[in-house]
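quick one, what's the 3D model for this:
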Amino acid sequence: MHPVRVLDFRGTYKGGGGPDKTILNSAVQHDRSRVYVQVLYLRNPADTEYSIDKWAADLGVNYCDVMDRKLIDRQCVRDIKKVIQEQEIEVIHSHDEKTLLYGWMIRRAMPYIRIMYTCHLHSPYVRKDFESLTAFLNFKLRRKVNILLMKRYHKPLLAVSHHTKQCMVADGLREEDIKVLHNGIDIDAWRAELGRAVLRNELGIKPDEFLVGTVARIAQQHKDLPTFYRVAAEISRTMPKVKFVIVGDGHGDEMAKAKRRVAELGVEHSFFFTGHRTDLLDIYTSFDVFLMTSLTEGLPNTVLEAMALRVPVVSTAVAGVPELVDHGETGFLSPIRDVKSLSGQVVRLLENPALREEFGQKARKRIEKDFSFANRVRRMEDYYEYFANYRSR
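The predicted structure follows:
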């Protein structure tokens, strides 16, 4: 039996995020006797900081990208069809709104193609989560289109957490049509002993000082970084030796706005922004505590990475995070926007090195037991073979 020929299909910007780690690293680790993967990305020609291509080249992935110039770019769709024909693709694996739409358009012209979809994030946003009614209505329209397309795709649909599945069902999809495939992490590559605490040296963090950090794009609304800033201000009042850092970039003037907000809270001398970094092993190794203040998530790669590297986690108890972090065992969980609770949990860890060590060790064991990336890749290969043989059933 020949390997299933798959187009792993994604749209993003700049250096990518959690789903991109999953896609590119999966392409490296797939058993090539079972699956041939061609990674294809939609690329905005105006994005001068796009670097997925360099990342893919470093990993040795079969990669190409096509220019996507507008909301519905028919030339882009034609370019994708050409790749599908040249590579003799059997299964398209979509990962986001745009590739969900383009996958449907392609299958109308190429009905022999099998389409599968992984939902990485399905946030239950409401009106108060948006600055304007127009933005909320645009979200509702996109969500309605996405649900209609998912109903027309081959089943099962994949969700990265049980919470993501529940949100999809709440929006009208059938529970029996959705399977959960948790994200995973390469437990051999993500080991604490491979990292160096370079960020502490770069930022001038003294041996008797602590560093609390997160990894997130500044512009991502669901990360709720304003709460992270307020936690920093709360802790700094009584613990001036605690420093805070956000590792990630932002659109336009988002970074400048973030720095102004930190200055308004009076913690600019204890707060750092590094911009985009790729040396994440060294970044996490520099943290004493990883803090995530998100309003919603799928199953965040950042928490997987921190736990794999034995960094104790404090996070909001959102979406799939409680499926990963056991409160009081491998980390601490708090309600969203609860600055007092988040601050208290960070302080408790900082004041108790034995507890930090205990949480870190237990977190690593949890990752090794339940979130191995190699196991995830084998299950994904099973799904690819299932979809490739869909017609024969």
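
contacts, neighbours, all on C-alpha from now
OK.

now residue 288: how far from residue 225?
If you measure residue 288 against residue 225 using Cα to Cα, to the nearest Å, the figure is 19 Å.

ok, now residue 79?
With distances taken as Cα to Cα, residue 79 is found 38 Å from residue 225.

so these two - more neighbours on which side?
Counting neighbours by other Cα atoms under 10 Å for residue 79 and for residue 225 shows that residue 225 has the greater number, 23 against 14.

that one contacts residue 218, doesn't it?
Yes: counting by Cα atoms under 8 Å, residue 218 is a contact partner of residue 225 at 7.3 Å.

the strands in this protein, which residues?
For the chain, the strands defined by DSSP state E occupy 4-11, 35-43, 63-67, 91-94, 114-119, 157-159, 178-180, 210-215, 242-247, 271-275, 289-292, 313-316, 331-334.

structure for this one too, so we can compare:
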Amino acid sequence: MLAHIGSDMKIKVLYVITKSDVGGAQKYVHDLATRLNREHYRVSVLFGGDDIYWLSNKTYPWLLFFNDWIAVFELVFAYRSKRPHIVHLNSSKAAIVGSLAGFLYNCASRRKYRLKIVFTAHGWVFNPTNVVSPPVRLLYRVLHTIAAFFQHSIITVSEYDREIALRYRIASDKKIVTIHNGIDPDMLFLDKDTARKKIVKKLPTTNYRARRIRQLAEKSQLPTNTFWVGSLGRLTREKHYQLFIDLASHFPHLLFFIIGDGPEKNRYQACITHHQLYNFFLVPSTGEDSQFLLAFDIFVMTSVKEGLPYALLEAEAAGLPSIVTRAGGMPEVVQDQHNGLVVPQRDLQALSRALALLTDDQELRIRFGKAAETIARTTFHIDSMVASTEAIYTSLASNL
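Next comes the predicted model:
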């Protein structure tokens, strides 16, 4: 199989990712790096800012992208030091910078085989529904098209993203393959009562209703029939949690929660305060937020741009009925009227109707929840994701 590197030698895979903080791409890299077959693979990971100092999502066009050019040469030296057989890039910036670095490395290398470049797109920046401006989308479309010349395989985490890449002619259909994100369906969740108590302890004391809920929890008198609607995720513009906040104003008798942190936290909190929403709470992330999912009766995601969110897969594994917007790969997970409801983006009326339907129909919630568990276990299993990715590595290694 490995004619040039020796059949008894392990394939060295180097993962490169822009940020080391918690997010979908970071979880993806962690899962692959820890689950690849150690008999066949040797794995290392480089993080932007930590290992590759100048690799970041920051861009300085008025300074001729000086940080990105420095990152390119940092990566060239890293490739020379690590001497991987395959470099697997994650995030748009890592894809562009890392692919150019791979090309330069191959040009300068005297080795018999060429470094192979794999890129996983966790949702395209040039997605037409993304919140960035049209010029930025066009710039990334051009850059990804150029980078694709140096990439040997492109993985998309949803069919939606693959179709976008083909529509914009980023690369040929032979180079682009869809491998859905996967999770361990046997992951552990706290029971409903414990999860709710732990969430309540994190609520701010500045909110009157939050103080009242905390007092009831401390006395073990937290109402069990109160309906909780929740979401997990980074507080970013593309998650469009503004719609979720607006939804809460139409259902004052329900409690709404987002567990997560991010750059838009202060703006969302200001909006909650401005509208005097005493039934909406932002809960700080613990880094292991999926354990709290059973606290919720319904899971909601209101994104305008997604890849294939792990939080949604985890909600499916928890057996929660879900309401999601038609963004990215989410409709590939939530099949409308089967394991949840799918609504148009930015449509408050449709979202309100969906929530009203689920809150009023317990049998429907139960049916959706059972179907969700089945889908998580059969279609989005982590073992399938790892095996499909290993198949790509093996194919590339056979041509070394």
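
before we move on, back to that, the strands of structure 1 into JSON lines, with extra columns for distance to residue 104 of structure 1 and mean neighbour count?
What follows is the strands of structure 1, written out as JSON lines (distance: least, Cα to Cα, whole Å; neighbours: other Cα atoms under 10 Å):
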{"stretch": "strand 4-11", "distance to residue 104 of structure 1": "12", "mean neighbour count": "23"}
{"stretch": "strand 35-43", "distance to residue 104 of structure 1": "15", "mean neighbour count": "22"}
{"stretch": "strand 63-67", "distance to residue 104 of structure 1": "17", "mean neighbour count": "18"}
{"stretch": "strand 91-94", "distance to residue 104 of structure 1": "10", "mean neighbour count": "24"}
{"stretch": "strand 114-119", "distance to residue 104 of structure 1": "8", "mean neighbour count": "23"}
{"stretch": "strand 157-159", "distance to residue 104 of structure 1": "14", "mean neighbour count": "24"}
{"stretch": "strand 178-180", "distance to residue 104 of structure 1": "18", "mean neighbour count": "18"}
{"stretch": "strand 210-215", "distance to residue 104 of structure 1": "33", "mean neighbour count": "23"}
{"stretch": "strand 242-247", "distance to residue 104 of structure 1": "36", "mean neighbour count": "22"}
{"stretch": "strand 271-275", "distance to residue 104 of structure 1": "36", "mean neighbour count": "17"}
{"stretch": "strand 289-292", "distance to residue 104 of structure 1": "35", "mean neighbour count": "26"}
{"stretch": "strand 313-316", "distance to residue 104 of structure 1": "35", "mean neighbour count": "26"}
{"stretch": "strand 331-334", "distance to residue 104 of structure 1": "39", "mean neighbour count": "23"}
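
export the ones you listed as JSON lines, with columns for distance to residue 358 of structure 1.
Formatted as JSON lines, the entries for those read as follows, by distance: least, Cα to Cα, whole Å:
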{"stretch": "strand 4-11", "distance to residue 358 of structure 1": "38"}
{"stretch": "strand 35-43", "distance to residue 358 of structure 1": "40"}
{"stretch": "strand 63-67", "distance to residue 358 of structure 1": "41"}
{"stretch": "strand 91-94", "distance to residue 358 of structure 1": "39"}
{"stretch": "strand 114-119", "distance to residue 358 of structure 1": "33"}
{"stretch": "strand 157-159", "distance to residue 358 of structure 1": "31"}
{"stretch": "strand 178-180", "distance to residue 358 of structure 1": "29"}
{"stretch": "strand 210-215", "distance to residue 358 of structure 1": "18"}
{"stretch": "strand 242-247", "distance to residue 358 of structure 1": "21"}
{"stretch": "strand 271-275", "distance to residue 358 of structure 1": "27"}
{"stretch": "strand 289-292", "distance to residue 358 of structure 1": "13"}
{"stretch": "strand 313-316", "distance to residue 358 of structure 1": "12"}
{"stretch": "strand 331-334", "distance to residue 358 of structure 1": "10"}
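
which residues does whatever residue of structure 1 lines up with residue 300 of structure 2 contact?
Using TM-score structural alignment as the criterion, residue 300 of structure 2 maps onto residue 291 of structure 1. The contact partners of residue 291 of structure 1, by Cα atoms under 8 Å, 6 or more residues apart in numbering, come to 212-214, 228, 313-315, 346.

ok, and the closest non-adjacent residue to residue 291 of structure 1?
Counting by Cα to Cα, 6 or more residues apart in numbering, residue 291 of structure 1 lies nearest to residue 314, which is 4.9 Å off, once chain neighbours are set aside.

can you get me a residue count around residue 82 of structure 1?
For residue 82 of structure 1, the number of neighbouring residues by other Cα under 10 Å comes to 12.

which ones are touching it?
When contacts are counted by Cα under 8 Å, 6+ apart, residue 82 of structure 1 touches no other residue.

measure it to residue 202 of structure 1 for me?
Using Cα to Cα, we find residue 82 of structure 1 at a distance of 47 Å from residue 202 of structure 1.

and what of residue 36 of structure 1?
Summarising the geometry, the distance separating residue 36 of structure 1 from residue 202 of structure 1, computed by Cα to Cα, is 42 Å.

what does residue 90 of structure 1 give?
With distances defined as Cα to Cα, the gap from residue 90 of structure 1 to residue 202 of structure 1 amounts to 48 Å.

so for these two, which sits in the more crowded spot?
Ranked by neighbour count (other Cα under 10 Å), residue 90 of structure 1 and residue 202 place residue 90 first, with 19 against 9.

correct me, but the more buried one touches residue 386?
No: assessed by Cα under 8 Å, residue 90 of structure 1 is found out of contact with residue 386, at 11.5 Å.

OK, contacts around residue 358 of structure 2?
298, 364-365.

residue 31 of structure 2: which of the residues you listed is nearest?
Of all the contacts of residue 358 of structure 2, the one with the least separation from residue 31 of structure 2 (Cα to Cα) is residue 298, at 26.8 Å.

ok, now how distant is the match of residue 300 of structure 2 from residue 320 of structure 1?
As judged by Cα to Cα, residue 291 of structure 1 and residue 320 of structure 1 stand 16 Å apart.

now swap in residue 89 of structure 1 and tell me
Between residue 89 of structure 1 and residue 320 of structure 1 the distance is 32 Å, computed by Cα to Cα.

how about residue 108 of structure 1?
Taking Cα to Cα as the measure, residue 108 of structure 1 falls 34 Å from residue 320 of structure 1.

equivalent analysis for residue 277 of structure 1, please.
Counting by Cα to Cα - residue 277 of structure 1 and residue 320 of structure 1 are separated by 25 Å.

and those two? Which one has more around it.
For residue 277 of structure 1 versus residue 320, neighbours defined as other Cα under 10 Å are more numerous around residue 320 (21 against 13).
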